[in-house]
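Visitor: requesting a structural model of the entry that follows:
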Amino acid sequence: MPITDLIIAGIAALGAGFVNAIAGGGTLITFPTLIALGLPPITANITNTIALSPGFLGGTFAQRKDFESQKQRLFKILPVCIAGGIVGGVLLINNSENSFKTLIPYLLLIATFFLAIQVPLKKLISSKSTKETPAFLKNFGMYALLFLASVYGGYFGAGLGVILMAILGLIINETLTKLNVLKQAISFCINCTAAIYFSFTGQVEWTFAFVMIFGSISGGIIGGKLAGKINPEILRWVIVSIGIVLSIYYFLK
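Guide: Model prediction:
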């Protein structure tokens, strides 16, 4: 494996960790990079999931004070999310390379769309009426939606955070900060569940994964320190633009 490939993957992960700490959308950088470096699409997706998973723990730790008040709620939700993450991982592993390759432009487009609507969605959630959510949504509806989101998270995962925020904001009457810490914790559990499963499949490029884990954590630290100095809206739309270009490229490829 050429050292230059590892350097490129490390830089991509550094960038992904950086943008995830500020605006989100890091997978739109790392996943196409791994494919460009010659990894088969499914292997690239699996390696990317393992490489970026630690970043969600950092986000949860940063909001640990808010996390304390959400522990009980989180523990009720987690079994469904973990099950969904495993199902998504199993679906990915049992997919053929050609089938997954066909889905790449659609998956990138979905992730780009959710990143594009992130800010208006947050505004909608924060202004949502505090009236009681219907009991149906609080019970079966919430678990069904979270399970489906978790399946997507285990299968591909880009844009998962925005999907989770939409579901949680629709059903749970809480502040945006508390919803965000729930989202971070759930995202971490879904990705870690899928990552643990993937680690036993023999389809992980561990050399890439270890380099990228270091890069993504470093990027997250740098992004956290510079978050107040960089306009997240500009960065978000740069990543959205990259996502649109990549989607078009893979549609035409």
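
Visitor: contacts, neighbours, all on C-alpha from now
Guide: Will do.

Visitor: and Thr33, how many neighbours?
Guide: 20 (other C-alpha atoms under 10 Å).

Visitor: helix or strand: which one has it?
Guide: Using DSSP states H and E, Thr33 sits in helix 27-36.

Visitor: so which elements touch that helix?
Guide: helix 3-22, helix 41-52, helix 97-116, helix 232-252 (3 or more C-alpha pairs under 8 Å, 6 or more residues apart in numbering; DSSP states H and E).

Visitor: alongside the first, I'd like the structure of this one:
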Amino acid sequence: MNILDAAAVFAAGVAAGGINTIVGSGSLLTFPTLVALGYPPVVANVSNNLGLVPGNASGVYGYRHELKGQRERLLRLGAASLVGGLAGALLLLTLPAEAFKIIVPGLIGIAVVLVIVQPRLQKWTLARREEHSSHGGAWLWLGVLGAGMYGGYFGAAQGVILIAMLAIALDDDLQSLNATKNVLATVVNATAALLFVLMWAVGATDVSWWAVLLIALGSSLGGLLGAKLGRRIPPAVLRGVIVAVGVLAIVNLLA
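Guide: I've put the predicted structure just below:
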């Protein structure tokens, strides 16, 4: 990896860390960057996941005040994220690499659509929540479990999925729910990352540690900046960048 490549990965990490804290979809920047630099898709995905964990954690820290009083909720839903993240990571490691190449363009496509429709989705969830209050229950737990499986396998727009489900099922303000989303996404990514490190240690998967380091440094900075300054970025601009990168990723993977 030369200096320009390293700068590109670091910059993508900064952007991804901020985007994940605010919206969720940061992998649509870091993953395509690694693929474009020549990393095999599975190696790029594993390295990307490992690198984004510190950024997730910094986003959680940035939203720490909104987490007050959420201990019971986080323990309950965090268990679903842990199980889901582990299951998704196992699928990534056990399914053939060819399957990943086939599945991921579809997942990226879904993620891009979710980013595009997010404003309408948010309005719909707000209106639904105002109509009646819910306390989550088994359906929310299962939904978080499914989002965790998705996140452990690939993860782009995991945050969009989580915030939508939380806003529908829980009677709370969106800033608190965004803080919850950040914790759950961190649990998923950290669980998958732990499994990936164990598999790397026994020679069952490959990791680019330079990419991990650069994304970790960048996403940590981006997570803190996202928590403080991210709300000033015009949402339309942010979504436009994510969608453009996602489309380029699909084209690159299918080429």
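
Visitor: which other residues reach the helix holding Thr33 of structure 1?
Guide: 9, 12-13, 15-16, 41, 44-45, 48, 108, 111-112, 158, 239, 242-243, 246 (C-alpha atoms under 8 Å, 6 or more residues apart in numbering).

Visitor: same check on stretch 119-132 of structure 2?
Guide: With contacts defined as C-alpha under 8 Å, 6+ apart, stretch 119-132 of structure 2 is touched by Ala164, Ala167, Ile168, Ala169, Leu170, Asp171.

Visitor: can you flag which of the residues you listed belong to helices?
Guide: Using DSSP state H to define helices, the subset of the contacts of stretch 119-132 of structure 2 located there is Ala164, Ala167, Ile168, Ala169.

Visitor: of these, just say which sits nearest to Arg64 of structure 2.
Guide: Nearest to Arg64 of structure 2 out of those is Ala167 (C-alpha to C-alpha; 18.9 Å).

Visitor: pretty sure that closest one is touching Gln175, no?
Guide: No - here Ala167 of structure 2 lies out of contact with Gln175, judged by C-alpha atoms under 8 Å, at a distance of 10.3 Å.

Visitor: okay, those two: which has more neighbours?
Guide: Between Ala167 of structure 2 and Gln175, Ala167 has the larger neighbour count (other C-alpha under 10 Å), namely 23 against 13.

Visitor: what does the more buried one align to in structure 1?
Guide: By TM-score structural alignment, Ala167 of structure 2 lines up with Gly169 in structure 1.

Visitor: contact partners for its match?
Guide: So Gly169 of structure 1 contacts Ile125, Leu179 (C-alpha under 8 Å, 6+ apart).

Visitor: cutoff 6 Å now
Guide: Ile125 (C-alpha atoms under 6 Å, 6 or more residues apart in numbering).

Visitor: tell me how far it lies from Thr177 of structure 1.
Guide: For Gly169 of structure 1, the distance to Thr177 of structure 1 (C-alpha to C-alpha, to the nearest Å) stands at 11 Å.

Visitor: what does Gly15 of structure 1 give?
Guide: 25 Å.

Visitor: same deal with Gly55 of structure 1?
Guide: For Gly55 of structure 1 relative to Thr177 of structure 1 (C-alpha to C-alpha), the value is 18 Å.

Visitor: over to Gly24 of structure 1?
Guide: 16 Å.

Visitor: repeat that for Gly219 of structure 1.
Guide: Applying C-alpha to C-alpha to Gly219 of structure 1 and Thr177 of structure 1 gives a distance of 23 Å.

Visitor: could you do Ala12 of structure 1 as well?
Guide: From Ala12 of structure 1 across to Thr177 of structure 1, the span is 29 Å (C-alpha to C-alpha).

Visitor: what's near enough to touch Gly85 of structure 2?
Guide: Gly148, Met149, Gly152, Val188, Thr191, Ala192.

Visitor: in those, find the pair that's most separated.
Guide: Using C-alpha to C-alpha, the contacts of Gly85 of structure 2 span at most 10.9 Å, a distance reached by Met149 and Thr191.

Visitor: neighbour count: these two, which is higher?
Guide: Met149 (28 against 24).

Visitor: so who does the aligned partner of that one in structure 1 touch?
Guide: Alignment note (TM-score structural alignment): Met149 of structure 2 maps to Val151 of structure 1. Listed by C-alpha under 6 Å, 6+ apart, the contact set of Val151 of structure 1 reads Gly84, Gly85, Val87, Gly88.

Visitor: from Ile161 of structure 2, how far out is the residue lying farthest from the centre of structure 2?
Guide: Going by C-alpha atoms, centre = their mean, the residue of structure 2 most distant from its centre is Glu131, 29.3 Å out. Taking C-alpha to C-alpha as the measure, Glu131 of structure 2 falls 21 Å from Ile161 of structure 2.

Visitor: same question, Ala6 of structure 2
Guide: With C-alpha to C-alpha as the criterion, Ala6 of structure 2 and Ile161 of structure 2 are 31 Å apart.

Visitor: of those two, who's got more company?
Guide: Comparing Ala6 of structure 2 with Ile161 by neighbour count (other C-alpha under 10 Å), the higher total belongs to Ile161, at 23 against 16.
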